[in-house]
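Visitor: Pasting a predicted model and its sequence here:
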Amino acid sequence: MSTTLDVSPSTIDGIKRKAKSIGRKTQVSHLMALDIAAQQSGYDNFHHARRALQRGLDGPPLHSIFISAYWRDTSTKPASAGLEVLKIRLPRPLMLFLTKHQCSYARNLQGFFVEYSDHLELRVNTDTQDRAKERLIKAAIALQFIEATGLRPATNQFQRSAMKRANELPSTDHASKWVSEVAGSWLVLDEPYKHVTEGPDLARREAWVASSNLHWARLDWNGLYNPGEAVPHVLSNDANLLSRVVGAVERLSDSALKVAGQWCFHTDSYYGQYVSPARKVEGKKRKPRPGTTYRSSTNAVEFQWRPGFPTRQRPSQEMSMKNHRALGNALQRLHVSNIPQSAYQKLMRVQSELEDWMYAEYTNEKRKKMDLNAYYGRADVQGYAGVVNVLKAIQRIRSILLESYLDCKPLRDQLKNLDAAHVCVKK
């Protein structure tokens, strides 16, 4: 049996939002709508609700969490850049409700990583200061949601497959998938825009839930995806989990994350690195930000830098264009040969990497000698017939690489891909 929960708000902000909804539907005055919304939450009137909820503000000590993001704006003249740091406070320390592994799977936390026990960092650049602040605010709201609900983002195929049927919910949009500590219990946060919350779309959604043996509720909360614009709903296979999460979420407000009604931002130098209080206390030094320093490697040179990403390296030697053509021809033929998907993926990595090496080797005046179709774009390419010929082609590629380059880590990485493809084909 499916369940649709009509949950009453349990915060001042929630009561105010409910009152606006009541006012639109009934045409009563705003003051009367505030009293009605408060009474639906169990209070005598709005004045009673405000006094009772404000008295409850005094609670256990909160824990500071810092979230940072770099930004570089090339639209300004001259270009401007900086590092934004947002401080929030939550009932539990960061590491008690979010692991390093889970972080990048959560809505609004993609691209962030747990830099220290009290610090999340977005390593890659955002393109403006406002965009950096937007990313930090959304990350803060996501942390608040995770801490309050006890939910964890689904991180593997087994967890996602358990809630596969939720994908069939009509007009589902911007859905994020979550699991609880109870084995087998899951929840989907569905955040469509307003047009699906009324008329035929709403009727289809309600009918689907009624026939699915699942449970759902519309939340009186701003949501994660596009706070205040999308309309959050929750869908679950566990009525108890749904009820608990709805209660927890209805008590949330972004005002709890602010100081004196304002987001607590601090702007620092783009060329610096934020060191959180916990890291300072423990005296742990930070490693340089990836993509911002030069690192040497035997027989290899760096050829691509991007802040926030590991620097890419290639062999320091230059391969002849004859050998590039030979490698490209073999890899393009393997591309259209009948080989296992696992081998195909390994070989495509080699093909892409070698083309990048070629462009890095043949720069400026040397570019005139380069064959732009060496690795991609040849017409009438025929695949290799049979496993034996495929294996010989892989071995030939390996031999040319060893003849052309001295031993180095980037070369060894590509040889590993070739060896893995060889094993997959041979099985």
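Guide: Okay, I see it.
Visitor: Going by C-alpha atoms from here, please, whenever you check contacts or count neighbours.
Guide: Will do.
Visitor: show me where the stretch 1-150 of the chain has helices.
Guide: For the stretch 1-150 of the chain, the helices defined by DSSP state H, counting those that start in this stretch occupy 12-26, 30-40, 46-55, 100-103, 129-149.
Visitor: what's the closest non-adjacent residue to P93?
Guide: Excluding the flanking residues, the one nearest P93 by CA to CA, 6 or more residues apart in numbering is H63, at 5.6 Å.
Visitor: Isn't the one you found up against P91?
Guide: Yes: H63 lies in contact with P91 (CA atoms under 8 Å); the separation is 6.0 Å.
Visitor: How many residues are close by the nearest residue to R72 once chain neighbours are set aside?
Guide: Using CA to CA, 6+ apart and skipping residues adjacent in sequence, the residue nearest R72 is A81, 4.1 Å away. Neighbours of A81 under the rule other CA atoms under 10 Å: 22.
Visitor: Equivalent analysis for S255, please.
Guide: Neighbour count of S255, defined by other CA under 10 Å: 12.
Visitor: before we move on, the earlier item: can you tell me how far the residue nearest to R72 is from F66?
Guide: For A81, the distance to F66 (CA to CA, to the nearest Å) stands at 20 Å.
Visitor: putting a second one here so we can go through both:
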Amino acid sequence: MASQNLSFDNMKRRAKQLAREQGCKLHIALDLVAAKRGFANFKDAVHKAANQSDPIVPSFSVLLRQWWRNSKTGESGTEVLTVSLAQPATQLLKPHYLRGYFGGCDVADEGTINLHIGSYLEDNPEYAQRRLRRAARALQFMEITGLRPSRSNRCYPRSDYDNRPPIADHDQRWYHPANKKFVLSTEPYPGRADRRKSEMAEWCAKHEFEYAQIDSPSIYGHGTELYLACKAGSSINLLHMAAELAASPLAYADS
């Protein structure tokens, strides 16, 4: 029980700090902090802690594996990367979430994720390592935001891919299970968003959407920037989500 109390104390301290930083109510900050740790909200964390004796914020080491093969030289191998997560891989990446950055992957068990299992990745160990780091960033993004990969076009205005935002590049569709809302991430190269600010303002006004730039390394990598967009006035608070990502920048940067 002492470890549970310590975990709750840490959550409350972080929530008070976030409430001061963002000027939001404490109960909202508590829910945000709880969501970052894999719970639906703070009440959910309290409920689950009451039914277990283990710490409510466990740490899991998850091994990512990426096979590769170079068809020209005949060389092949496996690259690996270990990431620390607050929940097991089987909970974070359920079968219906194997989309987007995790399309074609296999969650072998709670501590192992095999990337792109259908065939060898035609390239070299350096490229395989970049794919591993991208997957690690995506997992961190999911834990911080509570978002999960989706195949639905409901993240676009009128559920139409042709209504992509003017800055769109490397789009990914996301779903928030707790809020039951959809979010679009898009990762353009530097300069694209600056050049199209007025077009983005018109797009937001036309479709009643809002967007936010994230002060954190992108998931896709290659020097791209990270933006999130969703329907304005929904239960998704992009500013708070952006603040959480800025407070815990995505690690595993491309070397």
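Guide: Everything's here; your move. Everything numeric in this text was worked out from a predicted model, so none of it was measured.
Visitor: one step back: tell me who's in contact with the counterpart of the residue nearest to P93 of structure 1 in structure 2.
Guide: In structure 2, the residue paired with H63 of structure 1 according to TM-score structural alignment is F60. If you count contacts by CA atoms under 8 Å, 6 or more residues apart in numbering, F60 of structure 2 has them with 84-88, 111.
Visitor: Can you select the buried ones from those in PyMOL?
Guide: Buried subset of the contacts of F60 of structure 2, written as a PyMOL selection, criterion 16 or more other CA atoms under 10 Å:
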select buried, resi 85+86+87+88+111
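Visitor: Return the residues in contact with the aligned residue in structure 1 for N163 of structure 2.
Guide: Matched across to structure 1, N163 of structure 2 falls on N167, judged by TM-score structural alignment. Applying CA under 8 Å, 6+ apart to N167 of structure 1 gives no contacts.
Visitor: and N167 of structure 1, that one's in a helix?
Guide: Yes: under DSSP: H, G, I helix; E, B strand; the rest coil, N167 of structure 1 falls within a helix.
Visitor: Strands of the stretch 1-150 of structure 2, start to end?
Guide: 60-69, 76-85, 106-109, 112-115, 121-122, 148-149 (DSSP state E, counting those that start in this stretch).
Visitor: from memory P188 of structure 2 sits against D169, does it?
Guide: Yes: between P188 of structure 2 and D169 a contact is recorded at 4.9 Å, counting by CA under 8 Å.
Visitor: that older thread, next up, the contacts around the aligned partner of the residue nearest to R72 of structure 1 in structure 2.
Guide: Under the alignment (TM-score structural alignment), A81 of structure 1 pairs with S76 in structure 2. Each residue near S76 of structure 2 by CA under 8 Å, 6+ apart is listed here: 67-70, 124.
Visitor: Can you add distance to F42 of structure 2 and neighbour count and give these back as JSON lines?
Guide: As requested, those are exported to JSON lines (distance: CA to CA, whole Å; neighbours: other CA atoms under 10 Å):
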{"residue": "W67", "distance to F42 of structure 2": "40", "neighbour count": "22"}
{"residue": "W68", "distance to F42 of structure 2": "42", "neighbour count": "23"}
{"residue": "R69", "distance to F42 of structure 2": "46", "neighbour count": "19"}
{"residue": "N70", "distance to F42 of structure 2": "49", "neighbour count": "15"}
{"residue": "N124", "distance to F42 of structure 2": "44", "neighbour count": "18"}
